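Participant: below: sequence and its predicted model.
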Amino acid sequence: MSGLISHRIEMNLSKLSKVEQQVAQLILDKGHAIAQLSTQEIAKQAQTSPASVVRFCRSMGLKGVPELKMALSAESGQDKMTGYYDIRSDEAPDILIRKLKANTIQTLEDTLAMVDVKQLQTIADKMVEAETIFIFGIGASWLVAEDFMQKWLRLGKHVYAVQDTHLMATIMTTAPKKAMFFGISYSGETREVIKLRDIAKFNGIQTVSLTGFGSNTLNREVDHVLQTSHAPEAFLRSAATSSRTAQMFIVDSLFYVYAAKDIARTQQLLQETRGTIADLK
């Protein structure tokens, strides 16, 4: 079975409860034929209850069985998805590059399928009101945080993205009332990010998380949640290529939504900062 919803199920299969896994396996086995069944029929074939089928749908980020059936029906008319690939020993460079392209395309497709546009709009509105924005991530997530900072600095926002946790904690302790904290962690379990989230909440700072899909510690106690697709674990994951691509995509999407709120001012500020940089060359 191929397509966006099936990839989402495959990527999160191990995170589901035993009962939900029964529903997931039935869908993976029968594909779009499930779209022709009622909730009761799905439950019977999965040897579980209708309530468990509904819970499964919600675990997959769907509102219910009707949305699941719509996704499966839409999938049946699609060409086979590119999919995810890991590298192997002594593969030719052209094959490796094609695999990277396939992984990138699949990551973007899967992340796009779960983007909550209303959530992006809400966060963008809050960012307009915010006097200061704090961003924190570690490892590959730091690269995303740094890119995040550079984008909004060019639009005149006061943005802090620092790698020193003590310094970040100190700055947030003296933050103005209208401030926001973005915690970036693909797993949602990075200890330092979670601790800084707690400090932000203690100081009355609005909190936003950017994590991989699924329930995690960071997401459970923030004001707003942004999530990316969760690629299958593989050797290639050690380079964090898929997660970084997905996170950058969400940040860029948020930037577009934010910038479009006052496109004339955005263009003016970008032109001014571009001119300043040109003078340095």
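Facilitator: Okay, I see it. Numbers count the residues shown, from 1 in each chain.
Participant: CA atoms for contacts and neighbours, from now on please.
Facilitator: Fine.
Participant: can you pull out the helices in the stretch 51-200 of the chain?
Facilitator: Assignment of helices within the stretch 51-200 of the chain using DSSP state H, counting those that start in this stretch yields the ranges 65-76, 93-113, 117-129, 140-153, 165-173, 191-202.
Participant: residue 84 is nearest to which of those helices?
Facilitator: For those, the distance to residue 84 is smallest for helix 93-113, at 5.0 Å, taking Cα to Cα.
Participant: counting contacts, what elements does that closest one pack onto?
Facilitator: Under the contact criterion of 3 or more Cα pairs under 8 Å, 6 or more residues apart in numbering; DSSP states H and E, helix 93-113 touches helix 4-12, strand 224-228, helix 241-259.
Participant: another one to put next to it:
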Amino acid sequence: MQRVAEAVASDPAGCAALTVTGLAERTGTSEATVVRTARLLGYPGYRDLRLALAGLAAQQQSGRAPALTTDITVDDPIADVVAKLAHDEQQTLADTAAGLDTVQLGAAVAALVAARRIDVYGIGASGLVAQDLTQKLLRIGLMAHAPGDPHLAVTNAVQLRAGDVAVAITHSGSTRDVIEPLRVAFERGATTVAITGRPDAPVTQYADHVLTTSTARESELRPAAMSSRTGQLLVVDCLFVGVAQRTYETAAPALAASYEALAHRRSPRGRRA
């Protein structure tokens, strides 16, 4: 199957002109192998793969970029799903990077570096991103928390003061369970950061620094939680790397120590987990 896949990837126009028998002869395989390869690539049969190759060849000859829609339908071959999702993820990352205010980002990094304590708030998919930021900061020696319970988030926020940092992650910017602890932290004097897809959202009223994300167009099978998470993770990684750069002398040993502490939980190479 590898020879068939390599052939269609290297010469889509030539392969599109071949019958299933012709492609089998060209690759030194069998007709059954060609059909299995087509199905492995997500197409119902060789005819569908051949049509896709013809379309790709026409696009390459015209010099146009592939006309790729972000809409995923229930009938899409898995190969098309992969291509569409990859396209959307790349677009979300590019748009987020282009729109990210690096001055605000730098200020947020500086606040995190100097923080006595860091709280990170998020619900649902944004809660997973909050946990990601928290575990990254913990591994380089910063005291970070991501309370998953909304009531606990508020009671934690009450304990914050000047010199602490609170980070709220919400794509809509209007999630009450995220806004409320950020408001409390803001009123207690902590430095506050909002990561949101809407720079004029309610959460920004209580944010000293606002970091905006971008999302690809949504569809029925690709809800906002998928595209927003991609942009949020990019911002989180930028924050983490920025902090690690400024605290390298302490961050590197802390990261090494955390890695060593978990080493015994990893299976030795060559042994199945």
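Facilitator: Arrived safely, thanks for sending. The structure displayed is predicted, hence computed values, not measured ones.
Participant: still on that earlier bit, so which of the helices of the stretch 51-200 of structure 1 is nearest residue 228 of structure 1?
Facilitator: With Cα to Cα as the measure, helix 93-113 is the member of these nearest residue 228 of structure 1 (5.0 Å).
Participant: ok, residues contacting the closest one?
Facilitator: For helix 93-113 of structure 1, contacts defined as Cα atoms under 8 Å, 6 or more residues apart in numbering pick out 4, 7-8, 81-87, 227-229, 231, 242, 245-246, 249.
Participant: find me the equivalent region of it in structure 2.
Facilitator: Structural correspondence for helix 93-113 of structure 1: residues 78-98 of structure 2, per TM-score structural alignment.
Participant: name the element the residue mapped onto residue 207 of structure 2 from structure 1 belongs to?
Facilitator: Residue 207 of structure 2 maps onto residue 222 in structure 1, with residues paired by TM-score structural alignment. Secondary structure assigned from DSSP states H and E places residue 222 of structure 1 in neither a helix nor a strand.
Participant: gap between residue 191 of structure 1 and residue 160 of structure 1?
Facilitator: Between residue 191 of structure 1 and residue 160 of structure 1 the distance, using Cα to Cα, to the nearest Å, works out to 19 Å.
Participant: of these two, who's got more company?
Facilitator: When neighbours are counted by other Cα atoms under 10 Å, residue 191 of structure 1 and residue 160 differ, and residue 160 comes out ahead with 21 against 13.
Participant: contacts only, for the residue mapped onto the more buried one from structure 2.
Facilitator: With TM-score structural alignment as the criterion, the equivalent of residue 160 of structure 1 in structure 2 is residue 145. For residue 145 of structure 2, the residues meeting the contact criterion (Cα under 8 Å, 6+ apart) are 118, 119, 120, 134.
Participant: now with 10 Å, please.
Facilitator: Residues in contact with residue 145 of structure 2, defined by Cα atoms under 10 Å, 6 or more residues apart in numbering, are 117-121, 130-131, 133-135, 137-138, 153, 156, 166.
Participant: same thing with residue 88 of structure 1?
Facilitator: With contact taken as Cα under 10 Å, 6+ apart, residue 88 of structure 1 is in contact with 95, 96, 235, 236.
Participant: and what of residue 226 of structure 1?
Facilitator: Residue 226 of structure 1 makes contacts with 114-116, 119-120, 123, 182, 184, 208-213, 219, 247, 250-251, 254, as judged by Cα under 10 Å, 6+ apart.
Participant: put the buried members of the residues you listed into a ChimeraX selection.
Facilitator: Buried subset of the contacts of residue 226 of structure 1, written as a ChimeraX selection, criterion 16 or more other Cα atoms under 10 Å:
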select :114,115,120,123,182,184,208,209,210,211,212,213,219,247,250,251,254
